[in-house]
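**Q** What follows is a predicted protein model with its sequence.
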Amino acid sequence: MSADIIIHNARILTMDDAHPRAEAIALTGNRIMAVGSDDEILAQAGPATRIVDANGATVLPGFNEAHMHIFGGSVALGELSLFGVKGFDALSKAVRDYAAANLHLPLLVAQTADYTILSETERVTRHHLDRIIADRPFMMVAPDRHTAWANTIALEKAGILQGRDVGIGNEIVMGEDGLANGELRESNAMRPVASMSVTGGREGLGVGTGGDPVHVTPEERAGDIAVLKKGLAYCASLGITSFQNMDGNLYQLEMLDEIEKTEGMPVRVRMPYHMKNFMPLSDLEEKAAAWKARFDTDKLRCNFVKLFMDGVTEGETAVFVDDYAHKPGWQGEPLFSGAAFNAVATEANRLGLPVAVHAIGDGAVRMVLDGYEAAIKANGKRDMRNRIEHIEVVHPDDIPRFAETGTVASMQPTHPPGSAGLPLEPYLTYIGRERWPYAFAWKTLVDAGAKIVFATDWPVSPLPPLSCIGDALTRKPWADDMPDHRLTLHETLAAYTRTSAWVEYMEDRKGVLKPGYYADVVVLSGDVEATAPEAIATLSPVLTICDGRVTFDARGGR
């Protein structure tokens, strides 16, 4: 049997410890046929074989983005990006230009508005935004998507200018005049404004509420599917062949399922069931387990549970063991009690569902580890591959507990302040210098035996994996006496390929380039090992293959 596709003259990093390097690879159908030398593999060519000359560039297993939000990211591709915008004048120009070009939008939405977009000392209010645009509803969202700022007309139309109870861990910040000052903390506070957008805020339901839209017209659904298709194609263009979508609602699952069944998705998708603190424990068996059975292919799977334990540090909604450094007496408020989360973790693991929990502060991380220990005590030691997402700060006492409980550290190299264009403040002041050594502590956790996966949390951070890998390798300590938390290039690549497949229980068929494994491959524009870390982001995918299908091709070929 001849190969369908052969890639040769390559520097192949297989991520297979038994055979780590090769020159060429042959693909047949949706599987890898052979990996070896140029001569060995080119001998497998036939008259119809497509032969791709990699020109000495790196070939890798397709990237596996372990934490992202496909619907929100897809929508954001058409919204205003304020990434890198600084100062009132620059903000004003960007917003007014966007408004003039989008007269049809019921709500103007901007993304990646940094907490210090005005300055390191002045926080945004509705009054600032009213000076920019007062006659059309406008909302801008922080990079972490846990805080937003809206102008007065947006607050009025959303019915929250007078404030509103939005539940534990959420806040409509009020001004001295007794009216909302424009800052909205967490999804319950943001949703009344977001629901006025052209998408009705549907892209935020999976991550914000875990629920589904009450009513969607056929036209709206078709529009949402079209947006998702653009996002999926964007993923393929970046060399991504798998992603783990941290939204968790049926609406998204059914749209992705329709795309896969009609034309085929260009990536593999894993999604969770999103468990909120108001949901009954019985939902795990009645819904989460049912979704697992319904969506159970290697292209679309729903086989874990996602929760939020806290919010974000800059919004003062993250949970810490000790007080915020700038706010004595405040440690944050968890979204689940310890007992409630222990029950969720125990029941989910009993049903064979791994758990992934957003935990930013060391207090939230500790509560999650406590829950995983409770699950082990109740159910016995199992291969659950439970995860903690983000882990921006970990208490030193809890570092060894990751290996002890088998908990995966799911972290984002694009998130440390000072990296990827992010400012140092107010983050460093809020956590305090005593916590700095234990912030974004990738190497410390890995050295202590933890498994680690990397991702961007797109659209919280830019999605390109090569840019994220560059950020991971160029991160600088915040002070001379701080530890260097960088991993090696190969450890970083493993966190984006092999280990991300392992955490999905798919290490036997993807994540490495090995005969019999899925034909999920990315060809880069250059040799990543010969490229300085500072220049890795200048590399790009030139060919992406998922399930044996070419999903992105920047240069063509025979």
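**A** Received, thanks.
**Q** going forward, measure contacts and count neighbours with C-alpha atoms only.
**A** OK.
**Q** Now do the longest strand along the chain: distance to the chain's middle.
**A** If you go by DSSP state E, the chain has its longest strand at strand 300-308. Offset of strand 300-308 from its chain centre (Cα atoms, centre = their mean, to the nearest Å): 13 Å.
**Q** List the buried residues of it.
**A** L300, R301, C302, N303, F304, V305, K306, L307, F308 (16 or more other Cα atoms under 10 Å).
**Q** what's the offset of the longest helix along the chain from the middle of its chain?
**A** In terms of residue count, the longest helix belonging to the chain (DSSP state H) is helix 218-237. With Cα atoms, centre = their mean as the basis, helix 218-237 stands 18 Å off its chain's centre.
**Q** Show the secondary-structure elements that the helix or strand following that helix is packed against.
**A** Once helix 218-237 ends, the next helix or strand along the chain (criterion: DSSP states H and E) is strand 240-245. On a contact count with 3 or more Cα pairs under 8 Å, 6 or more residues apart in numbering; DSSP states H and E, strand 240-245 meets strand 63-68, strand 268-274, strand 541-546.
**Q** Just after the longest one, pick out the following helix or strand.
**A** This means strand 268-274. helix 283.
**Q** Identify all contacting residues around the next helix-or-strand element following that following helix.
**A** Downstream of helix 283, the next assigned helix or strand under DSSP H and E is helix 289-294. With Cα atoms under 8 Å, 6 or more residues apart in numbering as the test, helix 289-294 has contacts from Y273, R301, C302, N303, F304, L351, L353.
**Q** Name the residues of helix 289-294 that are buried.
**A** Buried positions in helix 289-294, judged by neighbour count with 16+ other Cα under 10 Å: A289, W291, K292.
**Q** Alongside the first one, take a look at this:
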Amino acid sequence: MRTRYHRLLALIGLLGSGLLQGAEPADLMVVGDIYTVDSARSWARVLAAKNGKIIYVGPENGSEAYRAESTKVITLESGQMVLPGIQDSHVHLLDGGLDELKCDLLNLPTPKRIIEVVKAYSEEHPNDPWILGAGWAPPLYRDGNPNKADLDKILPNRPAWLTSQDGHSGWANSAALDLAGIDKNTPDPPRGRIERDPLTREPTGTLRESAMNLVEDITPKPEDTIWEAVLLQKQREANGLGITSIQEALISPRALKVYHTLATRGELTLKVQCALATDAAKPDSQVDDFIALREQYTVGDRLRASSAKIFEDGGIEGHTAALLEPYVDRPGDSGEVYWDLERLTSIGKRLDQAGFQLHVHVIGDKATRVVLDAIEAIRKDNGFSDTRPQLAHLELVAPSDIARFRKLGTVANFSPMWCYSDAWIVEGTIPALGPERSGRLYQIQSFLNSGAVVSAGSDWPITALNPFEAIQVGITRIPLDNPSAPPWTPEERATLPDLIAMYTINGAYANHHEKTTGSLETGKAADFIIIDRNLFDVPVLEIRKTRVLRTYLDGKEVWPAELQLEVRAGPEDSLVTLTISNSSGEPLDAAAASRMELRAGSSLSSSRADWTVLPVTLEAVGGVLQAVVPAAETIQFIEVLEK
């Protein structure tokens, strides 16, 4: 049997040339199609870096001065391209990773299937004191309210706590409610709601917003070493998607400490801005605690904690978003803001004076209005500082408020993956808002037209971490799995250049480091990615398939995608053993195995679409992946692919 691996880069090696007098030789040089995302949105042919900084970006003519025998030169294959590193300006990387340790309820299609999965998980974990899960979709349930009785049938004695996909609701069984001391006499906490039987007032098992803390606070938490391992895994996955910078959109002191541990050990391969969690129940003096945390945990440009997260409302599907007009299906109910204007302005002034960015969750149009009013008051009293408030989600915004973002120096942060019609919109949003308001969701192009700075965030684990999937949806406004579907509000479709900017230079601006990263320009950090296709040349419906081949942070390769496949005799004559290793020596783990598949064919000239996917399980063994497969006579070539 012969083996074949389609190499991801055509040429990686040391190419020498005479170094021109006075020029500084580069450590690294990339030759190919380079989209710089500078102010002119210009293209270059060569990028050269030394000591983590870009020292040249431009045409090949002139780059010779930076090439020496010691320079590592990467020449791209035809069709590949270079982009600045991706900046995800709203993500929950560590918390989402910790959720993956729980029972996975994401994308389950029916309430029945959810119960089946929870039951199976509980049987597989008989010694766990709690059954914890995450990811159930509220649109699967009437009014988004699952009932404790369904959990009680399978878990009558062990407490169960399952959080929703959007993070705004939790589902408890009776055992969990009892441990939390929640009964019909328990009052709703501020900014929260205990869903109840309308006749008996007994809790039904669904808790909204701050009421979730009544149970969440008593659930067992993993040890710090587990948190560190999870963060290492998730940042590896982020690097593999081309992500070099993030804003952790809600972080606790404990989570910040975990990031700090990795940063001080030199293991943090992301540039991280953290949004510290505010608490409306605490006085404005909590800002003093934020200042202390910022001073204690800042590590150069790798880790900063100079943003403060505020939740101004909840979500439309649970009727906890704050609206200017009442819900269609709940006359007289407009939701409520969690911070009134006076309170928000008060703490906002303190945060602004201390140099913190406001990072505010806003879903409803009233929530956005109140936050903008507060920012206007803060600007009036404090003067116009460069703290760059960032409002995230912006599901429904009054048209008259859009222009205020630019005027007030406020960043609009969207999650492009939300911008298509799905069950959340059809079964949750439209019945709650009606067709007119539902037709004004996620007005990305309107914000771009206004001149506001628009950034992008995945909001993972709410939606996919993959930025290329989000870019495709932002352009098309149609679901990834149904390309023939009509676009949702097509007038709000954004262009490819604008979406790339949202994920690069605009994200850098939102995180206060656009002078050092976010575009490929001389003097900036060599934070860039190499991808397998030129996004400007491929059909828009192919963008989602983009694969990141290399990710560089400060000139250091943090994501190698080139693999080596070795085939040798197996334990029996009819079997062969396959070993996949990383050419850079980086270990491969179970997460890497889940992204790979092996395909086999009898001829290189045959269409790879006709090649057979080998039904094998890759196992991580000592930093490599291994599998045993039948040595079929018809198999002549094997290829490794990432899904």
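**A** All right, it came through fine. Source: prediction; values computed, not measured.
**Q** Tell me which of the helices and strands packed on strand 240-245 of the first structure lies nearest to V365 of the first structure.
**A** strand 63-68 (17.2 Å; Cα to Cα).
**Q** returning to that earlier point: can you tell me which helices and strands the longest strand of the first structure packs against?
**A** Strand 300-308 of the first structure packs on strand 268-274, helix 289-294, strand 355-359, going by 3+ Cα pairs under 8 Å, 6+ apart.
**Q** Where does that strand end up in the second structure?
**A** The aligned range for strand 300-308 of the first structure in the second structure is 303-311, by TM-score structural alignment.
**Q** Contacts only, for the counterpart of S89 of the second structure in the first structure.
**A** Using TM-score structural alignment, the equivalent of S89 of the second structure in the first structure is A66. Counting by Cα under 8 Å, 6+ apart, A66 of the first structure touches F243, Q244, N245, S410, V453, F454, A455, Y496, S500.
**Q** Out of these, which is nearest to D4 of the first structure?
**A** F243 (25.3 Å).
**Q** Confirm for me that the closest one is in contact with E65.
**A** Yes: with contact defined as Cα atoms under 8 Å, F243 of the first structure counts as touching E65 (4.5 Å).
**Q** If you count surrounding residues, which of those two has more?
**A** Between F243 of the first structure and E65, E65 has the larger neighbour count (other Cα atoms under 10 Å), namely 29 against 24.
**Q** shouldn't the more buried one be in contact with A495?
**A** No: under the criterion of Cα under 8 Å, E65 of the first structure makes no contact with A495, lying 9.4 Å away.
**Q** Give the intersection of the neighbour lists for these two.
**A** When contacts are counted by Cα under 8 Å, 6+ apart, the set common to E65 of the first structure and A495 consists of F454.
**Q** now the buried residues of helix 289-294 of the first structure as JSON lines including distance to T551 of the first structure?
**A** Formatted as JSON lines, the buried residues of helix 289-294 of the first structure follow (distance: Cα to Cα, whole Å):
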{"residue": "A289", "distance to T551 of the first structure": "32"}
{"residue": "W291", "distance to T551 of the first structure": "27"}
{"residue": "K292", "distance to T551 of the first structure": "27"}
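**Q** Would you double-check that A34 of the first structure falls in a strand?
**A** Yes: the assignment for A34 of the first structure is a strand, going by DSSP: H, G, I helix; E, B strand; the rest coil.
**Q** aligned partner of it in the second structure?
**A** Aligned partner of A34 of the first structure by TM-score structural alignment: Y56.
**Q** same thing with F243 of the first structure?
**A** In the second structure, the residue paired with F243 of the first structure is I246, using TM-score structural alignment.
**Q** which ones are touching the closest residue to its match other than its chain neighbours?
**A** Nearest residue to I246 of the second structure in three dimensions, chain neighbours excluded: D88, at 4.7 Å (Cα to Cα, 6 or more residues apart in numbering). Contacts for D88 of the second structure (Cα under 8 Å, 6+ apart) come out as I243, S245, I246, Q247, A456, G457, S458, Y503, G507.
**Q** Next one: D88 of the second structure relative to L94 of the second structure, how far apart?
**A** Plainly put, D88 of the second structure is 14 Å away from L94 of the second structure if you go by Cα to Cα, to the nearest Å.
**Q** for K309 of the second structure, same thing?
**A** Relative to L94 of the second structure, and taking Cα to Cα, K309 of the second structure is found at 16 Å.
**Q** ok, now D333 of the second structure?
**A** Taken as Cα to Cα, the span from D333 of the second structure to L94 of the second structure is 35 Å.
**Q** go on, E64 of the second structure?
**A** The separation that E64 of the second structure has from L94 of the second structure, given Cα to Cα, amounts to 43 Å.
**Q** quick one, which of these two is more surrounded?
**A** Shown here are E64 of the second structure and L94; by other Cα under 10 Å, L94 has more neighbours (26 against 16).
**Q** May I have the secondary structure class of that one?
**A** L94 of the second structure - assigned by three-state DSSP - is helix.
**Q** which residues does it contact?
**A** W227, V230, L231, K234, A255.
**Q** what residue of the first structure takes the place of the third one?
**A** By TM-score structural alignment, L231 of the second structure lines up with L228 in the first structure.
**Q** Can you give me the neighbour number for that match?
**A** Neighbour number of L228 of the first structure under other Cα under 10 Å is 23.
**Q** Next one: the counterpart of I431 of the first structure in the second structure from L324 of the second structure, what distance?
**A** Structural alignment (TM-score structural alignment) places I431 of the first structure against L433 in the second structure. As judged by Cα to Cα, L433 of the second structure and L324 of the second structure stand 11 Å apart.
**Q** ok, these two, which is more surrounded?
**A** Per other Cα under 10 Å, whichever of L433 of the second structure and L324 has more neighbours is L433, with 23 against 16.
**Q** out of the contacts of D88 of the second structure, which are buried?
**A** Buried among the contacts of D88 of the second structure by 16+ other Cα under 10 Å: I243, S245, I246, Q247, A456, G457, S458, Y503, G507.
**Q** Pick out whichever of those sits closest to L155 of the second structure.
**A** Taking those together and measuring to L155 of the second structure by Cα to Cα, the closest member is S458, at 33.9 Å.
**Q** what sits against that closest one?
**A** By Cα under 8 Å, 6+ apart, the residues touching S458 of the second structure are D88, S89, H90, V91, S415, P416, M417, A464, L465, N466, P467, A470.
**Q** With N349 of the first structure instead?
**A** By Cα under 8 Å, 6+ apart, the neighbours of N349 of the first structure are V355, A375, N379, M384.
**Q** swap the cut-off to 7 Å and go again
**A** For N349 of the first structure, the contact set (Cα atoms under 7 Å, 6 or more residues apart in numbering) comprises A375, M384.
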